[in-house]
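# below is the structure, and that's it, no one-letter string:
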């Protein structure tokens, strides 16, 4: 009962917060009085509804979703594998450290421009999303593995715990919070960087291309409508993936 009541309170608080900022948005639009500078929420949602009636709208969403999600999943898998190897092989950790630092230091725009020399605009968002997510996953998983106390490993050796049980009940249980934190941070980052790559590379039938065209033609309602789409997809993808992670951790009896 307490949990359900808390969830209702949180849900109500979130709804009120959204309503508050929609009112602020509407008032700001009315004060400015020029929708080419700041379109109203109603006009944005109306345009979003109009766009949703077109096949090209859903085609663009599907294209961007597949590309950016592919980049995230690749970085997620490779980041975990790299962290596991780095935790066991000091030479590998020393070798990969300059690469991770370089990726973290260089601005996203620079990566996008440089990558266009070697990669087609069609696959640019995959590569950029991959690069932005990789260091986050790698660092968090490596920190999680390094946080495991030596006493736990010694205890496992004394009681002759099998490797599978050791991984499941010691390593995974300790690394799980770091894994979730990595996902929480990188899921939003992959969408920001992926869409930025599409805006610069302008692959056909992508969200980024539609955003760029809206900006060029000063089509503010379209610009806000597509921005709303990005926010909705990013939040849904984040909630969905984190729910999947939580479900898997629960099945493994880690939580």
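Arrived safely. A quick note: this is a predicted structure, and the numbers were derived from the prediction, not measured. Numbers count the residues shown, from 1 in each chain.
# drop to CA atoms for contacts and neighbour counts, all remaining ones
Will do.
# burial check on residue 232, number of neighbours?
Residue 232: 12 surrounding residues under other C-alpha atoms under 10 Å.
# show me what contacts it?
Shown in contact with residue 232 (C-alpha atoms under 8 Å, 6 or more residues apart in numbering): no residues.
# which strand or helix spans it?
Counting by DSSP states H and E, the element that carries residue 232 is helix 220-251.
# what do you get for residue 199?
The secondary structure element spanning residue 199 is helix 172-201 (assigned by DSSP H and E).
# and that helix, what does it pack onto?
helix 55-88, helix 108-118, helix 121-146, helix 207-216, helix 220-251 (3 or more C-alpha pairs under 8 Å, 6 or more residues apart in numbering; DSSP states H and E).
# got the angle for the fourth one vs helix 121-146?
Orientation check (axes from the mean of the first three to the mean of the last three C-alpha atoms, to 10 degrees): helix 207-216 against helix 121-146 gives 120 degrees.
# what residues of helix 207-216 count as buried?
Within helix 207-216, the residues that qualify as buried are 207, 208, 209, 210, 211, 212, 214, counting by 16 or more other C-alpha atoms under 10 Å.
# next one: stretch 105-122
108, 111, 112, 115, 121, 122.
# from those, which is closest to residue 136?
Proximity of the buried residues of stretch 105-122 to residue 136, judged by C-alpha to C-alpha, is greatest for residue 108, which lies at 14.4 Å.
# here's the one I want to compare it with:
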């Protein structure tokens, strides 16, 4: 059992260390391409230059409203993501314990994965207030990802080890710690990486359609209505930066927590 735990930890470290590093030179080249395309087009209302976008971003960042808008949208999106994570874990456990539960949930999550985000948003607007729309949409988009990955992780545990743990009457807490958590970890980590990206995409899309006050989506909608291209690009960059920062921070805390648990497990 201990060998299995150590091997799983090594697999996790190998998977976690595969970083998709973005090279600075590539970013600079794309910025130059953007600048050249903007100058050739000579229509900033269609394609604003990166310089103009940066200037506008610095202008709107001076006001407290800027940070309050980001915080408002982030809180909605994070709540939906965490809710989907918690419910996904519970449903995956139930699906593993009872085959009927897994069969019952399979068509539901299949449909949820197939339906476009925009369709979900429009349908939900019939029943929900636009203020809470982004939370629910993020929840719906992330839940199938969490459920599927965690269920696969649980089902990947070696059945021989499970039977051996039963024969030796290993307590449930130790089974979870030494068998299930190491097996589930790579699947859960991957689900979080994908889920965070989906969270921000679907959450902002819900805000653009629902137009709740004081959100990034409202700012994007206003920029579109008034053909304010610098604002549109500036807020888009904000979304990208906030999404990346939250992903890096969340995954860092998650990884450190798991490594800490693994070290304590090895000492025992």
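Yep, it's here. Bear in mind that the values here come from a model prediction, so they are computed numbers and not experimental data.
# now the TM-score, please.
For this chain pair, the superposition-based TM-score is 0.93 by TM-score structural alignment, normalised by the length of structure 1; 246 aligned residues with a C-alpha RMSD of 1.6 Å.
# and of the buried residues of stretch 105-122 of structure 1, the nearest to residue 48 of structure 1?
Residue 48 of structure 1 has its nearest neighbour among the buried residues of stretch 105-122 of structure 1 in residue 122, at 24.7 Å by C-alpha to C-alpha.
# which residue in structure 2 aligns with that closest one?
Counting by TM-score structural alignment, residue 122 of structure 1 lines up with residue 131 in structure 2.
# if we can go back for a sec, the helix holding residue 199 of structure 1 vs structure 2, average offset?
Relative to the matching residues in structure 2, helix 172-201 of structure 1 has an average distance of 0.4 Å after the fit, by mean C-alpha distance after the TM-score superposition for structure 1.
# which part of structure 2 lines up with that helix?
In the comparison with structure 2, helix 172-201 of structure 1 aligns to the range 181-210 (TM-score structural alignment).
# center of structure 1 - which residue?
Centroid-nearest residue in structure 1, with C-alpha atoms, centre = their mean: residue 187, separated by 1.5 Å.
# quick one: that one and residue 235 of structure 1, what's the gap?
9 Å (C-alpha to C-alpha, to the nearest Å).
# just give me the neighbour total for the nearest residue to the match of residue 122 of structure 1 once chain neighbours are set aside.
With C-alpha to C-alpha, 6 or more residues apart in numbering as the measure, residue 212 is the residue that lies nearest to residue 131 of structure 2, at 5.3 Å, once sequence neighbours are left out. For residue 212 of structure 2, the count of nearby residues is 20 (other C-alpha under 10 Å).
# what of residue 93 of structure 2?
When neighbours are counted by other C-alpha under 10 Å, residue 93 of structure 2 registers 18.
# find the nearest non-adjacent residue to the counterpart of it in structure 1, please.
For residue 93 of structure 2, the aligned position in structure 1 is residue 84, judged by TM-score structural alignment. Spatial nearest neighbour of residue 84 of structure 1, excluding adjacent residues (C-alpha to C-alpha, 6+ apart): residue 142 at 6.9 Å.
# ok, the one you found touching residue 83?
Yes: the pair formed by residue 142 of structure 1 and residue 83 meets the contact definition of C-alpha atoms under 8 Å, at 4.9 Å.
# between the helices and strands packed on helix 172-201 of structure 1, which gets nearest to residue 159 of structure 1?
Where those are weighed against each other on C-alpha to C-alpha, the nearest is helix 121-146, at 20.8 Å.
# how far away is the residue at the greatest distance from the centre of structure 1 from residue 151 of structure 1?
What lies farthest from the middle of structure 1 is residue 158; by C-alpha atoms, centre = their mean that is 41.2 Å. Residue 158 of structure 1 sits 10 Å away from residue 151 of structure 1, going by C-alpha to C-alpha.
# what's the answer for residue 203 of structure 1, then?
Relative to residue 151 of structure 1, residue 203 of structure 1 is positioned 53 Å away (criterion: C-alpha to C-alpha).
# for residue 189 of structure 1, same thing?
Taking C-alpha to C-alpha as the criterion, residue 189 of structure 1 is separated from residue 151 of structure 1 by 36 Å.
# more neighbours, those two?
When residue 189 of structure 1 is set against residue 151 and neighbours are counted by other C-alpha under 10 Å, the residue ahead is residue 189, at 17 against 9.
# circling back to that earlier point, residues contacting the counterpart of the residue farthest from the centre of structure 1 in structure 2?
Matched by TM-score structural alignment, residue 158 of structure 1 corresponds to residue 167 in structure 2. Contacts for residue 167 of structure 2 (C-alpha under 8 Å, 6+ apart) come out as none.
# closest to residue 254 of structure 1 out of the buried residues of helix 207-216 of structure 1?
residue 207 (37.8 Å).
# assess the claim that the closest one and residue 61 are in contact.
Yes: Residue 207 of structure 1 is within contact range of residue 61, at 6.2 Å (criterion: C-alpha under 8 Å).
# structure 1: which residue goes with residue 247 of structure 2?
Taking TM-score structural alignment for the superposition, residue 247 of structure 2 sits opposite residue 238 in structure 1.
# and the counterpart of residue 74 of structure 2 in structure 1, how far is that from residue 217 of structure 1?
Residue-level alignment of residue 74 of structure 2 against structure 1, with TM-score structural alignment as criterion, gives residue 65. Going from residue 65 of structure 1 to residue 217 of structure 1 by C-alpha to C-alpha gives 25 Å.
# tell me which of those two has more neighbours.
For residue 65 of structure 1 versus residue 217, the count of surrounding residues by other C-alpha under 10 Å is larger for residue 65: 21 against 10.
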